[in-house]
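**Q** Quick one: sequence and predicted model below, then my questions.
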Amino acid sequence: MKNILKTTSLLITGFILFASCDENRYRKYFNVKNNSGKLIYWGVSHSYPDTSLKSIVNIPGKNTAYKIYPGDIYAFTMSMFSRNPTVQLFIFDKDVIENTPWDTIVKYNMILKHYQFTESELEKMSWPITYDEN
């Protein structure tokens, strides 16, 4: 009975400490919102200061998970910053990704938008990244 009481007390104390943590201090994700009226694709690079498309980790392509539909939000894990303190996010037009060979996209730098940011810069922006065609 004594062990059950100790275990229960320890679990309750741990839960109270966990629940009282500042949510933003231990953030695990950041969001990208597509405020445009069209489907977009994304690609990420951890090779800053190299800003070329050659360094994109997973090449976006037709029928992949690298899509953000109009009005949708995509959550990225903060573990992206473990490789490099500056992460680069590239936004691509749907028609370009689905109809243009990747080497042509790279050669002509066919992107809609390029973002680069550190974790502290995201904190200053209150974390969301919004793509709105501008």
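**A** That came in fine, so what should we check first?
**Q** From now on I want contacts and neighbour counts done on CA atoms only, so please keep to that.
**A** Fine.
**Q** show me what contacts residue 114?
**A** 88, 89, 90, 91 (C-alpha atoms under 8 Å, 6 or more residues apart in numbering).
**Q** just checking, it is part of a helix?
**A** No: Residue 114: not assigned to a helix; according to DSSP: H, G, I helix; E, B strand; the rest coil it is strand.
**Q** Can you give me the distance of it to residue 77?
**A** 18 Å (C-alpha to C-alpha, to the nearest Å).
**Q** before we move on, back to that, so which of the contacts of residue 114 is the closest to residue 99?
**A** Nearest to residue 99 out of the contacts of residue 114 is residue 91 (C-alpha to C-alpha; 15.6 Å).
**Q** what number of residues lie near the residue nearest to that closest one when sequence neighbours are not counted?
**A** Counting by C-alpha to C-alpha, 6 or more residues apart in numbering, residue 91 lies nearest to residue 42, which is 4.6 Å off, once chain neighbours are set aside. If you count neighbours by other C-alpha atoms under 10 Å, residue 42 ends up with 26.
**Q** My read is that residue 42 contacts residue 88, right?
**A** No: taking contacts as C-alpha atoms under 8 Å, residue 42 lies outside contact range of residue 88: 10.3 Å.
**Q** Against which helices or strands is the longest strand seen in the chain packed?
**A** Assignment by DSSP state E gives strand 86-93 as the longest strand of the chain. Contact here means 3 or more C-alpha pairs under 8 Å, 6 or more residues apart in numbering; DSSP states H and E; on that basis strand 86-93 packs against strand 40-45, strand 113-118.
**Q** hmm, try it at 10 Å
**A** strand 40-45, strand 67-68, strand 113-118, helix 119-124 (3 or more C-alpha pairs under 10 Å, 6 or more residues apart in numbering; DSSP states H and E).
**Q** ok, second structure coming up, stack it against the first:
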Amino acid sequence: MDKLLKAFQEFYSENSEVWLERFDYKEAGPHLLLMAFLQRVINGGGRINREMAVGTGRTDLLIEFNGDKFVLELKLKRMPSARQKGLDQISRYLDTLGMTKGYLILFEIKPSSIIPWETRVKWEDISHQNKNITIVEM
């Protein structure tokens, strides 16, 4: 999953602005681009579950591929609290699923003229509430 998400970071930084301007509902654009990118790769050997019920919440994506499961929580960086809320959410989902590893994907919504790509593309592995979470920013 790490390689796939790093490839998506590169794809997104090179192509997102052209694609995102086509969406009428701007906030859905980053999510749809990620799902389309993942579907293209996973299509033959896995499944992408969207908005899957996990306890009392819904994880954005639960990917099943080659016998492994990956939880992805997607957030738009509208508010400074998006990161913390996302970390807390994914930790709860991982607890419910009995998993210890997940991915928090944060999409910057400001244009690259304000926040350049060199500063917005980030990859960070952290421990949060006894869970290993990879934070993928773009």
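**A** That came in fine, so what should we check first? Small disclaimer: the values here were computed from a predicted structure and weren't measured.
**Q** After superposition, what's the TM-score here?
**A** Once superposed, the chains reach a TM-score of 0.27 (TM-score structural alignment, normalised by the length of structure 1), with 62 aligned residues with a C-alpha RMSD of 5.1 Å.
**Q** quick revisit: export the contacts of residue 114 of structure 1 as TSV, with columns for distance to residue 12 of structure 1 and neighbour count.
**A** Below are the contacts of residue 114 of structure 1 laid out as TSV (distance: C-alpha to C-alpha, whole Å; neighbours: other C-alpha atoms under 10 Å):
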residue	distance to residue 12 of structure 1	neighbour count
88	41	24
89	41	19
90	44	19
91	45	23
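**Q** from the residues you listed, which is closest to residue 29 of structure 1?
**A** Out of these, the member with the shortest distance to residue 29 of structure 1 (by C-alpha to C-alpha) is residue 89, at 14.4 Å.
**Q** quick one: residue 39 of structure 2 and residue 50 of structure 2, what's the gap?
**A** For residue 39 of structure 2, the distance to residue 50 of structure 2 - C-alpha to C-alpha - is 11 Å.
**Q** Identify the contacts common to these two.
**A** Common contacts of residue 39 of structure 2 and residue 50, defined by C-alpha atoms under 10 Å, 6 or more residues apart in numbering, comprise residue 63.
**Q** and residue 129 of structure 1, how many residues sit next to it?
**A** 17.
**Q** my bad, residue 15 of structure 2
**A** The tally of other residues near residue 15 of structure 2 (other C-alpha under 10 Å) stands at 12.
**Q** what comes up buried for the host helix or strand of residue 91 of structure 2?
**A** Here residue 91 of structure 2, judged by DSSP states H and E, is contained in helix 82-97. For helix 82-97 of structure 2, a neighbour-count test (16 or more other C-alpha atoms under 10 Å) marks 83, 86, 87, 89, 90, 91, 92, 93, 94, 95 as buried.
**Q** Out of these, give me the two with the largest separation.
**A** Top of the distance list for the buried residues of helix 82-97 of structure 2 (C-alpha to C-alpha): 83 and 95, 18.3 Å.
**Q** So which residues of structure 2 form strands?
**A** Using DSSP E, strands in structure 2 cover 46-54, 57-65, 68-77, 101-108, 122-128, 131-137.
**Q** Kindly compare burial across the ones you listed and name the winner.
**A** Highest mean neighbour count of these: strand 101-108, a mean of 22 (counted as mean count of other C-alpha atoms under 10 Å).
**Q** That one - contacts with which helices or strands?
**A** helix 2-20, helix 29-42, strand 68-77, helix 82-97, helix 117-120, strand 122-128, strand 131-137.
**Q** ok now the last one, how far from the chain's centre?
**A** This means strand 131-137 of structure 2. 9 Å (C-alpha atoms, centre = their mean, to the nearest Å).
**Q** Could you do the third one as well?
**A** Average the C-alpha atoms of strand 68-77 of structure 2, do the same for its chain, and the two points are 4 Å apart (C-alpha atoms, centre = their mean).
**Q** got TSV for the buried residues of helix 82-97 of structure 2, with distance to residue 60 of structure 2 too?
**A** Shown next, in TSV, are those (distance: C-alpha to C-alpha, whole Å):
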residue	distance to residue 60 of structure 2
83	15
86	11
87	13
89	10
90	10
91	13
92	13
93	10
94	12
95	15
